[in-house]
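Student: Sequence and predicted structure are below.
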Amino acid sequence: MSAVIETRGLRKEFVVRKRAGRFRRTRHAIAAVDGVDLRVEAGEMLGYIGPNGAGKSTTLKMLTGVLHPSGGDVRVCGFEPVPQRVRLARGIGVVFGQRSQLWWDLPLRESFDLLRHIYRVPPSEHAARLARCRSMLELDPFLDTPVRQLSLGQRMRGEITAALLHGPAVLFLDEPTIGLDVVSKQSVRAFLAEVGARGDTTVVLTTHDLADIQRLCERLVVIDHGRVVHDGTLAALHARYGSRRRVVADLDAPLDRPVAVPGADLESTEGGGARLTYALDQPPGALIAALAQTGVLRDVKIEEPDIEEVVARLYKDR
């Protein structure tokens, strides 16, 4: 296995007990992850999404050595996550949105210093990485504040910094922007985009905020009922479901005839406005030119297909 992350037939079952009479219970095995094959190369930024209960967090816990697989093969950074968990820990960083790796009563700066000793990071490397995070995530105003007094957005920026200070090859992020305000989300997204652009850290991101996926990830893996139902680009998912671009035009007068452009369909007209849909694989220039010929074109807006809409269609089909 040469990839940074590779799984073959990865499976995790949980046993649940159900009532089968007044005094008797029967045992049933439920597959939370059911035969996942996944290969992630170095430097990739992968979006790993699915509805609640699809198996996302269970997969991440097996990849990080928290849970033992019920079946299949898994390697992360060349290690088997559970038997070699200590060695693996030096090569990965983990951020779970609802759990903290920081010391609650210590200032953020001291948490970072303790992590340097735990991972045995040379002082010069630690200082360089911390300086980059301080600049990109704007940590300086609250570096000396105890973690328990930080806002959710400040703490999450601290968590991401803590996960990167030892220079991991893989960064696992589980709902890193959950509950954050708009400013904090923008800060975290910009930083993660910069991490991805550098190409020296593989990032696996699970989230329900599909704007994170659209902003950060070129590759998207969708899991549902424990199985992978899509592995490819977002564009491929749009093509699979026939997503269309929307063109909204503001005209001086209502359209008095159809717009004769292949691939364009009139969706609605109201007053001097027109809403048309257009195939994704065709540039909108011809449509805009045709609209301009029908009258005075005052304004035009192009709306890309909604990622939430197409992913919702995928979930419903399942």
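Tutor: That came in fine, so what should we check first?
Student: Every contact and neighbour count from this point should use C-alpha atoms.
Tutor: OK.
Student: and for the host helix or strand of residue 60, what are the contacting residues?
Tutor: Residue 60 belongs to helix 56-63 when assigned by DSSP states H and E. Helix 56-63 has contacts (CA atoms under 8 Å, 6 or more residues apart in numbering) with 12, 32-33, 48-50, 67-69, 74-76, 81-82, 172, 174, 206, 223.
Student: List the ones among these that fall in helices.
Tutor: With DSSP state H as the criterion, helices contain none of those.
Student: What subset of those is buried?
Tutor: Using 16 or more other CA atoms under 10 Å as the burial test, those include 12, 32-33, 48-50, 68-69, 74-76, 81-82, 172, 174, 206, 223 as buried.
Student: Could you pull out the helices in the stretch 101-250 of the chain for me?
Tutor: Ranges of helices within the stretch 101-250 of the chain are 108-119, 123-137, 152-164, 182-198, 210-216, 234-240, based on DSSP state H, counting those that start in this stretch.
Student: could I get the ones you listed as CSV with distance to residue 94 and mean neighbour count?
Tutor: Listed next are the helices of the stretch 101-250 of the chain as CSV, based on distance: least, CA to CA, whole Å; neighbours: other CA atoms under 10 Å:
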stretch, distance to residue 94, mean neighbour count
helix 108-119, 13, 17
helix 123-137, 16, 15
helix 152-164, 6, 22
helix 182-198, 14, 16
helix 210-216, 17, 18
helix 234-240, 25, 16
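Student: Below is structure B, check it against A:
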Amino acid sequence: MSLIEVKHITKQYQIPKREEGIIGALKSLFHREYITKIAVDDISFSIEAGEMVGYIGPNGAGKSTTIKMLTGILVPTSGEIRVNGLIPYRERQKNAKQIGVVFGQRIQLWWDLPTIDSFELLKRVYQIPEQRYKMNMEIFTEILGIDEFYQTPVRQLSLGQRMRADIAAALLHDPIILFLDEPTIGLDVVAKEKIRNFIQQINKERGVTVILTTHDMADIEKLTKRMILIDQGRVMYDGELAKIKELYGKNRFLIVDLEVDAKIEVQGAKLIKEEGKRKWIQFDREKISASELIHQLSNRYEIRDLTIEEPEIEDIIRQIYEQGLSI
């Protein structure tokens, strides 16, 4: 049995229908009509222990709703969820002890208390043994540098500091599963890299299973090998990230710096941009190899430097949403 099992879950909401005008408002007092909104529509997947999975989709696709059902916050309208053998909404306390959750735009620390006091409170909430607590705090201090703001009230922390503290708080009780919802939102490059490295480390060294929802495609590329792509509450793709890149990332880019500016003409490729001596050439790797293209260019032009770039995963995902998925 997989660590996480999701079988045909659906989540529906009944939203009151609003009538226009005063008469409509009066009518709704006596007879209210409802509209059914389907947030998650017959989703199934399983996740093995130790996996890091990217769970992605556009706004309103059903990502956060799914995570809330997995954590026990929401109850599915239909279908079955088991997290390490537990049904989350029926056994919320037991489930809470085995999971850690970080919502990028929310906070689980006490707003007006010094940061260290929040950790002390969580130690008591989760009944963490003293030795284990000290060891975890030493690790978080070493990797995340949270000791630099121990005495600072949470409300005074910068976004990057707050995120580091939140991730440490989510892992303080040694959960086997970590749910990350937009963990690097609004952070600078240095803070993002620090958090990504930490997530990789706890996955590798502790075997923590990570489910990551994000709009930052760099998070997906650097942290996960598997991607579950959803749209309008349904799973569009569940598989290797590399396969998506192989199928939808056929177009590569050759950036060439010429010794002397010239008009570029190449067979089997397309000039898409130029800035003086620098040219951007797009080519399909299934129709012409990079070496063939470089050979063709070097025979015609004096080349100072060149670089090959792979397509951005964000562009690939956008292409899938616009054109649909065909696998």
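Tutor: Received, thanks. What you see is a predicted model; the values in this text were computed from it and never measured.
Student: Now the TM-score, please.
Tutor: Here the TM-score for the pair of chains, by TM-score structural alignment, normalised by the length of the first structure, is 0.90; 314 aligned residues with a CA RMSD of 2.2 Å.
Student: on that earlier part again, distance from the helix holding residue 60 of the first structure to the second structure after superposition?
Tutor: Taken against the second structure, helix 56-63 of the first structure registers an average deviation of 0.3 Å after superposition, with mean CA distance after the TM-score superposition for the first structure.
Student: Which part of the second structure matches that helix?
Tutor: Using TM-score structural alignment, the residues of the second structure aligned to helix 56-63 of the first structure are 63-70.
Student: Buried residues, the matching stretch. List them.
Tutor: Of the residues in stretch 63-70 of the second structure, those buried (16+ other CA under 10 Å) are 63-70.
Student: Restricted to strands, list the contacts of helix 56-63 of the first structure.
Tutor: Residues of those located in strands (DSSP state E): 12, 32-33, 48-49, 74-76, 172, 174, 206, 223.
Student: Of those, just say which sits nearest to residue 105 of the first structure.
Tutor: Of all these, residue 105 of the first structure sits closest to residue 174, with 23.9 Å by CA to CA.
Student: And the closest one, what's its match in the second structure?
Tutor: In the second structure, residue 174 of the first structure lands on residue 181 (TM-score structural alignment).
Student: Repeat that for residue 83 of the first structure.
Tutor: Residue 83 of the first structure maps onto residue 90 in the second structure, by TM-score structural alignment.
Student: what's the nearest residue to residue 126 of the second structure once chain neighbours are set aside in contact with, if anything?
Tutor: Spatial nearest neighbour of residue 126 of the second structure, chain neighbours left out: residue 173 (6.4 Å); criterion: CA to CA, 6 or more residues apart in numbering. Going by CA under 8 Å, 6+ apart, residue 173 of the second structure touches 97, 123, 126, 128, 133.
Student: Just give the number of residues close to the fourth one.
Tutor: By the measure other CA atoms under 10 Å, the count of residues near residue 128 of the second structure is 16.
Student: tell me the contacts of it?
Tutor: Going by CA under 8 Å, 6+ apart, residue 128 of the second structure touches residue 173.
Student: same check, this time on the last one
Tutor: The neighbourhood of residue 133 of the second structure, defined by CA under 8 Å, 6+ apart, consists of 123, 172-173.
Student: And it, how close does it get to residue 213 of the second structure?
Tutor: 28 Å (CA to CA, to the nearest Å).
Student: With adjacent residues omitted, what lies nearest to the corresponding residue of the second structure for residue 133 of the first structure?
Tutor: In the second structure, the residue matched to residue 133 of the first structure (TM-score structural alignment) is residue 140. Distances taken as CA to CA, 6+ apart put residue 168 closest to residue 140 of the second structure, at 6.3 Å, once the chain neighbours are dropped.
Student: Need the counterpart of the one you found in the first structure.
Tutor: By TM-score structural alignment, residue 168 of the second structure lines up with residue 161.
Student: from what I can see that match touches residue 133, true?
Tutor: Yes. With contact defined as CA atoms under 8 Å, residue 161 of the first structure counts as touching residue 133 (6.1 Å).
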